[in-house]
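Peer 1: What follows is a protein structure lacking sequence information:
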């Protein structure tokens, strides 16, 4: 068997080196999208936890503490009680990449019917 001509030597290495930055960029974007989805789910879960606590008749401070425990770091929680519904909205700002990227705002909300009281 004859080896490849000398003009083609190293072409595979060069092509890989050219494509590698693009592959890393795609990987970074995919990891950022996964982080955003996870933060969105955390906000939605925290809102449901807080709304259920309010609907059970827990004090707002306790419902806020429970929601904060499940929310992403630095989240802001809004609690409201309508006539027949407990509503909670959880908002957070999450960075999807290195410190130089701007934060993205995400939120989650939930509404649960109030339980009948004595």
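Peer 2: Happy to help now that I have it. The structure displayed is predicted, hence computed values, not measured ones. Residues are numbered from 1 along each chain as shown.
Peer 1: drop to CA atoms for contacts and neighbour counts, all remaining ones
Peer 2: Fine.
Peer 1: Output the longest helix belonging to the protein.
Peer 2: helix 11-56 (DSSP state H).
Peer 1: Could you tell me the angle between the direction of the following helix or strand past it and that of helix 11-56?
Peer 2: Helices and strands here follow DSSP states H and E; after helix 11-56, the next one along the chain is helix 60-70. Helix 60-70 runs at 160 degrees relative to helix 11-56, counting by axes from the mean of the first three to the mean of the last three Cα atoms, to 10 degrees.
Peer 1: excluding its backbone neighbours, what's nearest the most centrally placed residue in the chain?
Peer 2: The residue lying closest to the centre of the chain (Cα atoms, centre = their mean) is residue 39, at 1.6 Å. Leaving aside its chain neighbours, residue 39 sits nearest to residue 72 (6.4 Å; criterion: Cα to Cα, 6 or more residues apart in numbering).
Peer 1: structure B:
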């Protein structure tokens, strides 16, 4: 009796475990996007060149992430990444984060 019940419940337990692992992977990637966007917005607000901003974002972002930079009086950095939470299974989730900041007066922005 116990063996049959275990055989029925085991696939359900594995599915719950896979879902939990996938959730942790997606949330971790989302947090890395948020951190990368904030880091990029801070650097852009200080007046760093776009290449430096993209380099800082690339260090903090998940692998394969793309960076969008809109610099003006208000800077906006968007980081987007595609995550495969279950490895080889064909399931992809896109996560992104945007951070904005006002350019500092010492950065020398003139409209």
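Peer 2: Sure thing, it's come through. In this text, all values refer to a predicted model and were calculated from it rather than measured experimentally.
Peer 1: Now the TM-score, please.
Peer 2: Scored against TM-score structural alignment, normalised by the length of structure 2, the superposed chains reach a TM-score of 0.91; 107 aligned residues with a Cα RMSD of 1.0 Å.
Peer 1: What does residue 41 of structure 2 correspond to in structure 1?
Peer 2: Aligned counterpart of residue 41 of structure 2 in structure 1: residue 51 (TM-score structural alignment).
Peer 1: Now do the contacts for that match.
Peer 2: Residue 51 of structure 1 is in contact with 63, 79, 86, 87, 88, 110, 111, 112, counting by Cα atoms under 8 Å, 6 or more residues apart in numbering.
Peer 1: so what corresponds to the first one in structure 2?
Peer 2: Structural correspondence for residue 63 of structure 1 with respect to structure 2 (TM-score structural alignment): residue 53.
Peer 1: now swap in the fifth one and tell me
Peer 2: Matched by TM-score structural alignment, residue 88 of structure 1 corresponds to residue 77 in structure 2.
Peer 1: I'd assumed residue 69 was in contact with its match.
Peer 2: Yes: counting by Cα atoms under 8 Å, residue 77 of structure 2 touches residue 69, with 4.7 Å between them.
Peer 1: higher neighbour count, the two?
Peer 2: Neighbour count, other Cα atoms under 10 Å: between residue 77 of structure 2 and residue 69, residue 77 has more, with 25 against 19.
Peer 1: contacting residues for that one?
Peer 2: 37, 38, 40, 41, 67, 68, 69, 70, 98, 99, 100.
Peer 1: for residue 95 of structure 1, same thing?
Peer 2: Contacts of residue 95 of structure 1 by Cα under 8 Å, 6+ apart are 101, 102, 103, 104.
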